[in-house]
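Engineer: Give me a model of this one.
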Amino acid sequence: MAEVAQNGQAKRASNGAIFGGCAVFVVAMVGMAYASVPLYRLFCQATGYNGTTQRVEQYSDTVINKTVQVTFDANISPGLNWDFKPAHSVTPKIGETVQIEYTATNRSPHATTGTAVFNVTPMEAAVYFNKVQCFCFTEQTLQPGQSVKMPVVFFVDPEMAKAEETRNIKTITLSYSFYPSQPAKPVAALPEGAKAKDTKL
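Structural biologist: Have a look, this model is predicted:
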């Protein structure tokens, strides 16, 4: 009997270890799923992969006597009834800081929210395209008929003119695409005088 009891305890311990291992695995997978998007974004911003531009906190301190044409593209995903217009193309000197504006208008009869993603072509130039200010990855909520101007401040790194694969690039295109998103819902406030119930664990 003692041997049977020992076997039972060993089996329960083994099952507990397997269950614990599975639980840790599931938690790790969920954590990785949540982390994958920001980690991928950081990877793209660091490498210029997939046409992702660089985000910087300061303006360029070097301007060279060579220009590059920068054109702009604007796209709207189905499900977002907006009019989205790009800025006119510009031809700055490489290293010169430039500000342009996109314009978005809500054509629907109710408030809607969108989030913009972007890329740069040719992709080889993305790592040298530095944005100081932009509206990407930020929810924009527009009221019915409302129009807003969305500034982008950028410069092209002078190093682009030195690199073998980019020194002959004459035109860069910055493209934004807006997708519908749901704004965060406010937390309901308790009625005046009401007290939150204590929750016992």
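Engineer: Going by C-alpha atoms from here, please, whenever you check contacts or count neighbours.
Structural biologist: Fine.
Engineer: what's the residue closest to the geometric middle of the chain?
Structural biologist: residue 137 (3.9 Å; CA atoms, centre = their mean).
Engineer: how far away is that one from residue 118?
Structural biologist: 9 Å (CA to CA, to the nearest Å).
Engineer: was I right about residue 106 contacting residue 76?
Structural biologist: No: contact criterion CA atoms under 8 Å: residue 106 and residue 76 do not qualify, at 11.4 Å.
Engineer: who's more crowded, the two?
Structural biologist: Counted by other CA atoms under 10 Å, residue 106 and residue 76 do not tie: residue 106 has more neighbours, with 22 against 19.
Engineer: I'd say residue 173 and residue 121 touch.
Structural biologist: Yes: Residue 173 lies in contact with residue 121 (CA under 8 Å); the separation is 5.3 Å.
Engineer: Please generate a structure for the following sequence too, so the two can be compared:
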Amino acid sequence: MTTATLDRKNARTAMFAILGALAMLGLGYASVPLYNLFCRVTGFGGTTQRASESDADVAARLAQSAGGQTISVRFDASVARDMPWTFRPSQPTDTVQIGIRDMTTYVARNDSDVPITGTATYNVEPAQAGRYFNKIQCFCFTEQTLQPGQEVHMPVLYYVDPAALDDPNMKGVEQITLSYTFHRAKDASAN
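Structural biologist: Modelled structure (predicted):
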């Protein structure tokens, strides 16, 4: 084997290694949005669904055929360690009719002496209920800024999809827990 042939093989191997490394880097950057998309579509890990008003209207029509079945929804709230807010649900539980829109509120108060911007992460337990828990409006869709000492009531408009009644994995589920955790917004670290 000549030196020129060996150099070409080494250059080709190096090119494949660089392309492989770039592909892995690209997959690394794409993994979070792809995982989020997967969770939203499947409800994996208790990820709730985002619904429109028209989706809720369809669900309400389907609920009529569900015979008025109800389910208990428990509301949970917490804050990250570095978040100087008090955060709680207005009520700990509610019994809702499957397929019918309902609303709850959470109360947040900034206990610090500076404005704080926060963002809420959420999930639903049991995990298989995530694909059937649909939020129409939620404070978790946008960042929230509270002034020092400010207290706000933040609504969540939601419904439980009647399709949950046909899912064998939902048999025996009597309560769904909607849980939120408030964190400082990433761009608000100077606060």
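Engineer: what TM-score comes out when they're superposed?
Structural biologist: Scored against TM-score structural alignment, normalised by the length of structure 2, the superposed chains reach a TM-score of 0.81; 180 aligned residues with a CA RMSD of 2.4 Å.
Engineer: which SSE is the residue nearest to the centre of structure 1 in?
Structural biologist: For residue 137 of structure 1, there is no helix or strand it lies in under DSSP states H and E.
Engineer: What of residue 157 of structure 2?
Structural biologist: strand 151-160.
Engineer: Average offset of that strand relative to structure 1?
Structural biologist: Its aligned residues in structure 1 lie a mean 1.7 Å from strand 151-160 of structure 2 after superposition (mean CA distance after the TM-score superposition for structure 1).
Engineer: Just after that strand, pick out the following helix or strand.
Structural biologist: Next element after strand 151-160 of structure 2 (DSSP H and E): strand 175-184.
Engineer: Output the residue interval of structure 1 matched by that next one.
Structural biologist: Using TM-score structural alignment, strand 175-184 of structure 2 lines up with residues 171-180 of structure 1.
Engineer: List the neighbours of the matching stretch that are in contact with it.
Structural biologist: Residues outside stretch 171-180 of structure 1 that contact it (CA atoms under 8 Å, 6 or more residues apart in numbering) are 68-80, 112-122, 125.
Engineer: now do stretch 3-12 of structure 1
Structural biologist: Against stretch 3-12 of structure 1 from outside (CA under 8 Å, 6+ apart): no residues.
Engineer: 10 Å instead?
Structural biologist: Stretch 3-12 of structure 1 is contacted by residues 1-2, 13-18 when judged by CA atoms under 10 Å, 6 or more residues apart in numbering.
Engineer: farthest pair in the residues you listed?
Structural biologist: The largest separation in these, counting by CA to CA, is between 1 and 18 at 25.7 Å.
Engineer: the more surrounded of the two?
Structural biologist: Taking neighbours as other CA under 10 Å, residue 1 of structure 1 and residue 18 compare with residue 18 leading, 12 against 6.
Engineer: element containing the more buried one?
Structural biologist: helix 2-47.
Engineer: Which stretch of structure 2 lines up against the helix or strand following that helix?
Structural biologist: Reading on from helix 2-47 of structure 1 to the C-terminus, the next helix or strand found by DSSP H and E is strand 54-55. Aligning strand 54-55 of structure 1 against structure 2 (TM-score structural alignment) gives residues 49-50.
Engineer: quick one: the matching stretch to structure 1 mean distance?
Structural biologist: Mean for stretch 49-50 of structure 2 is 1.7 Å (mean CA distance after the TM-score superposition for structure 1).
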